[in-house]
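In: this is the structure alone, sequence omitted:
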């Protein structure tokens, strides 16, 4: 049981290190946000926790806020000037559009001298949406469900979502219109690319439009061939945005490894970020664990495989399937 307890302690240490409140508190103390009036827009599974961290540091400087999180994720967030909207995850629905409309209105209403603090975490792509003209949220939801079942990775999924959205791929920046903003992100994607995290609401793709041919065809068919241009990375509407990743997979791995070393174990983090089809990833890990170089170290990995769902899928997520 000692090993099991130590592994669970390492897991809990990893979770604490990437806790939204902890990560934002740490970031804001290292890089203070300018201004005396700060408006908070937080979206994602960690939105409520990240907002709590911001409120703890900024206090009365927070003029107002909008928090968009999955149903049941708001926790004990209760501030008079913070509006909480619960939305849909992992597939968008009508509540995602309500949240998208609220977010654009929130940004359009920024007052002179008010600094926007944007807090982004995993789940943002589904929680916040405004489909392009002619595409219903029902059609968008159906396509998202199909892509999830077909096992596409997050970057490809988000590429499709951007092509059909009025707020993804930097398009939300049109409501910012060059005003100052600080974006803090908890990354759930390999490489921490800001245009991938949450489908990059304030970060256009460096090279947009590169979808696999079959997915590009499905996007064109759904959108009726209508173009959906995105801002360029140097667009003036995004000129006031400063962005930082405040926690990621490496943050969690480092904390887990530290906890294990303090408990007396030899630890190795072989890397890299685990991606690929779940069966292939499982085979790779099994080969390492049973191979001649395994030794007596505790091996720590992180990442997210893809899973192609059967006709009658069970319960659990991608890492559950890997285990």
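Out: In hand now; what should we look at? Fair warning: this is a prediction, and the values are worked out from it, not measured in the lab. Numbers count the residues shown, from 1 in each chain.

In: only C-alpha atoms from now on, for both contacts and neighbour counts.
Out: Fine.

In: contacting residues around the residue nearest the centre of the chain?
Out: In the chain, the centroid-proximal residue (C-alpha atoms, centre = their mean) is residue 122; its distance is 2.4 Å. Contacts here follow C-alpha atoms under 8 Å, 6 or more residues apart in numbering; on that basis residue 122 touches 44-46, 186-188, 197-198.

In: how about residue 231?
Out: Shown in contact with residue 231 (C-alpha under 8 Å, 6+ apart): 169-171, 204.

In: redo that, cut-off 10 Å
Out: Residues in contact with residue 231 (C-alpha atoms under 10 Å, 6 or more residues apart in numbering) are 169-174, 202-205, 237-238.

In: which strands or helices does the longest strand anywhere in the chain pack on?
Out: Longest strand of the chain, by residue count under DSSP state E: strand 62-70. If you count contacts as 3 or more C-alpha pairs under 10 Å, 6 or more residues apart in numbering; DSSP states H and E, strand 62-70 packs onto strand 37-43, helix 47-58, strand 82-87, helix 94-108, strand 114-120, helix 124-127.

In: go through it and flag the buried ones.
Out: For strand 62-70, burial by neighbour count (16 or more other C-alpha atoms under 10 Å) applies to 62-70.

In: from those, pick the one nearest residue 150.
Out: Nearest to residue 150, judged by C-alpha to C-alpha, of the buried residues of strand 62-70 is residue 70 at 23.0 Å.

In: wait, that closest one sits on residue 99?
Out: No. Residue 70 lies out of contact with residue 99 (C-alpha atoms under 10 Å); the separation is 11.0 Å.

In: next one for the comparison:
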């Protein structure tokens, strides 16, 4: 068996299950008496918008905001690009365009919000008294903190004019239908892109508690804002959200099930460990390695051959002057240490949007010989760990996985093939 081809095929199946055309076809709302306004937000927003235009079959208006390099042609909707994961001035302009798109609507009009991961950074909207630089500082601090996505979004939504349901409130009295591609553990739509059209019950007091509990250091101006009444976000039972609809149309769960079906069609049993795994990437890597070793050496808790599948969103707590890489390569470098000496184990970990962190790769391949190969090249694996440079390790090995932007985003995909007889 070509292990890499097998693992890549599972990734392809997972991504295909979140294909915008397939996901949207089952979730289209009824057409309104008035205008249809589409706001598509996130790293897969352009592909979602193009699919929606095709399925809707009549002209629409609105705007698309996506990451640089992720644009796709749309027939009616302008596509704006901005920076991710740290927002920029283009994102500010895009946020203004989104607000303009939902202004002046009536109760006969319909707003369709196509929301996927990445919207938090792509739509900076600092409240009065704060600046883009403040929001950039906030994002950098949160990304370096190692906090789970739910904690980061709880804080972000209290430092924004668009997050936490505020965009939906701005569209009143029009009905808002949010069609969400989930990239968050648990598939809470209020967490995807920090919920621009979906409020939640997390308060500013909760956000301050998260900041204190995790020792997140934020600029004093931001802390003062979160502590003020001005940071209060709309609550789910606010009358502004009456009659709105929210549907999760694609998720890690559905994608992992598709990957499992692909594996089993090729004669390899598959086990889905979880679609909602969170934690420090290096620790989750060691946990997966321990399970894979147990299967390889003792045939428990699952007999080999088997492919272990998991999803969710791990985190990386950054130290000063880190190297290159994202959470998937960090996971794999740790996994490689845990399975060293067992060539019957091979793994692929990748972000389903095609980008792991801020580099050009989605993730990488690793196996029980990865670290030995590094040493044979005269490279010390420990040096890459100390430098927080997992990208450099897999780049040296030629094992980066670079599929390019996929047009969707249902979080991380991990597949570990355990086949001691291979």
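Out: Perfect, thanks for sending it. Computed from a prediction, not measured in an experiment: that's the story for all the values here.

In: next one: the longest strand of the first structure to chain centre, how far?
Out: Computed by C-alpha atoms, centre = their mean, to the nearest Å, the chain-centroid distance of strand 62-70 of the first structure equals 16 Å.

In: same thing with stretch 245-263 of the second structure?
Out: Relative to the centre of its chain, stretch 245-263 of the second structure is centred 14 Å away, using C-alpha atoms, centre = their mean.

In: do you have the helices of the stretch 151-300 of the second structure handy? List them.
Out: 166-170, 204-213, 220-226, 252-265, 281-298 (DSSP state H, counting those that start in this stretch).

In: now those helices as JSON lines including distance to residue 367 of the second structure and mean neighbour count?
Out: Converted to JSON lines, the helices of the stretch 151-300 of the second structure look like this (distance: least, C-alpha to C-alpha, whole Å; neighbours: other C-alpha atoms under 10 Å):
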{"stretch": "helix 166-170", "distance to residue 367 of the second structure": "45", "mean neighbour count": "23"}
{"stretch": "helix 204-213", "distance to residue 367 of the second structure": "37", "mean neighbour count": "16"}
{"stretch": "helix 220-226", "distance to residue 367 of the second structure": "44", "mean neighbour count": "16"}
{"stretch": "helix 252-265", "distance to residue 367 of the second structure": "18", "mean neighbour count": "21"}
{"stretch": "helix 281-298", "distance to residue 367 of the second structure": "10", "mean neighbour count": "20"}
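
In: overlap in contacts of residue 70 and residue 99 of the first structure?
Out: Listed as contacting both residue 70 of the first structure and residue 99 by C-alpha under 10 Å, 6+ apart are 43, 85-88, 127.

In: any idea what the residue nearest to the centre of the first structure aligns with in the second structure?
Out: Matched to the second structure by TM-score structural alignment, residue 122 of the first structure sits across from residue 117.

In: aligned partner of residue 68 of the first structure in the second structure?
Out: Per TM-score structural alignment, residue 68 of the first structure is aligned with residue 65.

In: its match reaches residue 41, doesn't it?
Out: Yes. With contact defined as C-alpha under 10 Å, residue 65 of the second structure reaches residue 41; the gap is 5.0 Å.

In: residues bridging contact with the two, i.e. touching both?
Out: Here residue 65 of the second structure and residue 41 share the contacting residues 49, 80, 94-95, 98, 115, 118-119, 122-123, scored by C-alpha under 10 Å, 6+ apart.

In: to which residue of the first structure is residue 164 of the second structure aligned?
Out: Matched across to the first structure, residue 164 of the second structure falls on residue 169, judged by TM-score structural alignment.

In: oops, could you answer that again for residue 283 of the second structure instead?
Out: Matched to the first structure by TM-score structural alignment, residue 283 of the second structure sits across from residue 280.

In: how about the contacts made by its match?
Out: Contact analysis of residue 280 of the first structure by C-alpha under 10 Å, 6+ apart lists 286, 305-306, 322.

In: restricted to helices, list those residues.
Out: 286, 322 (DSSP state H).

In: mind putting the contacts of residue 280 of the first structure into JSON lines with distance to residue 222 of the first structure?
Out: Conversion of the contacts of residue 280 of the first structure to JSON lines gives the following (distance: C-alpha to C-alpha, whole Å):
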{"residue": "286", "distance to residue 222 of the first structure": "41"}
{"residue": "305", "distance to residue 222 of the first structure": "28"}
{"residue": "306", "distance to residue 222 of the first structure": "25"}
{"residue": "322", "distance to residue 222 of the first structure": "33"}
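
In: which of the contacts of residue 280 of the first structure lies closest to residue 249 of the first structure?
Out: Using C-alpha to C-alpha, residue 305 comes nearest to residue 249 of the first structure of the contacts of residue 280 of the first structure, at 13.6 Å.

In: I figured the closest one hits residue 276, correct?
Out: Yes. At 5.0 Å, residue 305 of the first structure and residue 276 qualify as touching, with contact defined as C-alpha under 10 Å.

In: contacts made by stretch 104-114 of the first structure with the rest, please.
Out: By C-alpha under 10 Å, 6+ apart, the surrounding residues in contact with stretch 104-114 of the first structure are 34-41, 61-66, 99-100, 102-103, 116, 130, 167, 172-177, 179-181.

In: one more time with 7 Å, if that's ok
Out: If you take C-alpha atoms under 7 Å, 6 or more residues apart in numbering as the criterion, stretch 104-114 of the first structure is touched by 37-39, 175-176.

In: could you do stretch 133-146 of the first structure as well?
Out: By C-alpha under 7 Å, 6+ apart, stretch 133-146 of the first structure touches 91-94, 131, 222-223.

In: can we see that at 8 Å?
Out: For stretch 133-146 of the first structure, contacts defined as C-alpha under 8 Å, 6+ apart pick out 91-94, 97, 131, 157, 161, 164, 222-224.

In: again with stretch 240-256 of the first structure
Out: For stretch 240-256 of the first structure, contacts defined as C-alpha under 8 Å, 6+ apart pick out 10-15, 17-18, 23-24, 27, 178-188, 192, 202, 269, 273, 300-303.

In: so where in the second structure does that stretch end up aligned?
Out: Aligned by TM-score structural alignment, stretch 240-256 of the first structure falls on residues 243-259 of the second structure.

In: buried subset of the contacts of residue 280 of the first structure?
Out: Judged by 16+ other C-alpha under 10 Å, buried ones among those: 305-306, 322.

In: which one of those residues is nearest to residue 262 of the first structure?
Out: Residue 262 of the first structure lies nearest to residue 322 out of these, by C-alpha to C-alpha, at 27.4 Å.

In: still on that earlier bit, of the contacts of stretch 133-146 of the first structure, buried ones?
Out: 91-94, 97, 131, 157, 161, 164, 222-223.

In: can I get those residues in TSV including distance to residue 295 of the first structure?
Out: Output for these, formatted as TSV (distance: C-alpha to C-alpha, whole Å):
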residue	distance to residue 295 of the first structure
91	42
92	45
93	49
94	52
97	52
131	52
157	38
161	44
164	49
222	53
223	54
